[in-house]
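Visitor: here you go, sequence then predicted model.
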Amino acid sequence: MDLPRIFTIRESSHRIHNPLTPAKFAALGQALHLAPGTRVLDLASGSGEMLCTWARDLGFTGTGVDISTAFTAQARARAVELGVDDRVEFVHGDASGHVADEPVDLAACVGATWIGDGVAGTAELLGRSLRPGGPDVDR
């Protein structure tokens, strides 16, 4: 199981595989007002930029899941580069059916709603991994 080779070649040098920028990822993470230690599940995590930078800048922990072996390897390398490999892990797998083993505080899928056949299906999939009661908000 992997992405088509053409996609991997085309995006192999990208840190972000969706229409966001590093500044927008940072703004999104800050706007969540979540406490350090927040557990995140990032489905279709690509090269792991969002999860790695949130771990570094906001103290989040979590797991990224992506179908691309190349992007999963890049995400693991990025975690080492940013010094957060003890707080995040990246799993090669099909995000379209992934549910966290233990509930998380925040479940995300940015730029890949195809994993749930659209926004509604992706939101339902993400909801299966959320901790009842929601995260602790840091305000």
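Guide: Perfect, I can see it now.
Visitor: rest of the way, CA atoms for contacts and neighbours
Guide: OK.
Visitor: Arg5 versus Val91, what's the distance?
Guide: With the distance defined as CA to CA, to the nearest Å, Val91 ends up 19 Å from Arg5.
Visitor: next up, a structure to set beside the first:
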Amino acid sequence: MDMWKYFGITHTDHTVMNPMSLAKTRELIDLLHLPDGARVLDVGCGKAEFLCLVAERYKVTGMGLDLSAITFKEARKNVAARELTDRIELLNMDGGKYEPDQEESLDMASCIGASWVYQGHQRTLKALSKMVKPGGLVLVGEPFWKIAPDPEYLRLTEQEADAYEPHPNNVQIGVDLGLTFLYSVVSSDDDWDRYEGLQWQAAERYATAHPDDPDVEVLLRTMRKNRDAYLRWGRDCLGWAMYLFRKP
């Protein structure tokens, strides 16, 4: 089954496509203090909800990049419905291949839950920091280990133990790169339960509505495997946070 199709189906009901509540996301946006006319970039923008919220809060222009044609279509609808097409540009592309017209030209660059674009947390921070002006903001969303993961959890979810770091390490990685750490917000169990639970419901609903889709068997098998891994281990061992840094 195509990865983007699976992701699109399971995230049908998500507004923000990560384990963070909309309320916490808005609170974080209030702390950005972006100046009028600021230029912002969101790599792996999903449905562009974060960009829309930023543009509704501040007088900024933004660009969103996403590789999935499915979520890109939803992003375009979202931006149009919010009447933000004059301030938000969307590109359906691999964010890792994007280069701004000039280095150090953005007021904020973000990559929220898509560090795979740059092959990891550290490389994501490096890539984004090159794009922002001195004094500009770098915002990332990244998983972290709350406790050491069970080997069976790693096997079922096809992950490696070194894929993520503990929460303090995610901060220190940015500090070691010369960034100034400003703030972080951490997902709660409720945030995670909603993020995961919406995927289960969406997959089951899709399977019922599309019984002749040849991908339904793989969809349900994959979703239920991930669901069981979350309920047994993931809820206790895997965290998620958004980290805000400033470039000196």
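Guide: Perfect, I can see it now. As the structure is a computational prediction, the values presented were derived from the model and not from experiment.
Visitor: one step back: same drill for Val91 and Arg5 of the first structure, tell me which one is more crowded.
Guide: Neighbour totals were compared for Val91 of the first structure and Arg5, and Val91 leads with 19 against 11 (other CA atoms under 10 Å).
Visitor: now do the SS call for that one.
Guide: strand (DSSP: H, G, I helix; E, B strand; the rest coil).
Visitor: from Pro103 of the first structure, how far off is it?
Guide: With CA to CA as the criterion, Val91 of the first structure and Pro103 of the first structure are 16 Å apart.
Visitor: just Ser45 of the first structure next, same as before
Guide: Using CA to CA, Ser45 of the first structure is found at 18 Å from Pro103 of the first structure.
Visitor: again, but for Ala120 of the first structure
Guide: For Ala120 of the first structure, the distance to Pro103 of the first structure - CA to CA - is 20 Å.
Visitor: same question for Met50 of the first structure.
Guide: Relative to Pro103 of the first structure, Met50 of the first structure is positioned 20 Å away (criterion: CA to CA).
Visitor: now do the same for Asp191 of the second structure: its match in the first structure.
Guide: Using TM-score structural alignment as the criterion, Asp191 of the second structure has no counterpart in the first structure.
Visitor: let me see the contact set for Asp191 of the second structure.
Guide: Listed by CA atoms under 8 Å, 6 or more residues apart in numbering, the contact set of Asp191 of the second structure reads 19-21.
Visitor: helix, strand or coil for it?
Guide: Quick answer, by three-state DSSP: Asp191 of the second structure is helix.
Visitor: can you give me the strands in the first structure?
Guide: All strands of the first structure, identified by DSSP state E, fall at 39-43, 61-66, 88-92, 106-108.
Visitor: now the angle between strand 61-66 and the first one, please.
Guide: Relative orientation of strand 39-43 of the first structure with respect to strand 61-66: 10 degrees, computed using axes from the mean of the first three to the mean of the last three CA atoms, to 10 degrees.
Visitor: in the second structure, what residues pair with strand 39-43 of the first structure?
Guide: Residues 39-43 of the second structure are matched to strand 39-43 of the first structure when aligned by TM-score structural alignment.
Visitor: what lies in contact with that stretch?
Guide: So stretch 39-43 of the second structure is contacted by 51, 60-66, 95, 105-112, 114 (CA under 8 Å, 6+ apart).
Visitor: just stretch 120-127 of the first structure next, same as before
Guide: Residues from elsewhere that reach stretch 120-127 of the first structure, judged by CA under 8 Å, 6+ apart: 96-99, 107-109, 113-116.
Visitor: if you set the cut-off to 10 Å instead, what comes out?
Guide: Contacts with stretch 120-127 of the first structure, where a contact means CA atoms under 10 Å, 6 or more residues apart in numbering, come from 41-43, 95-100, 103-104, 106-109, 112-116, 119.
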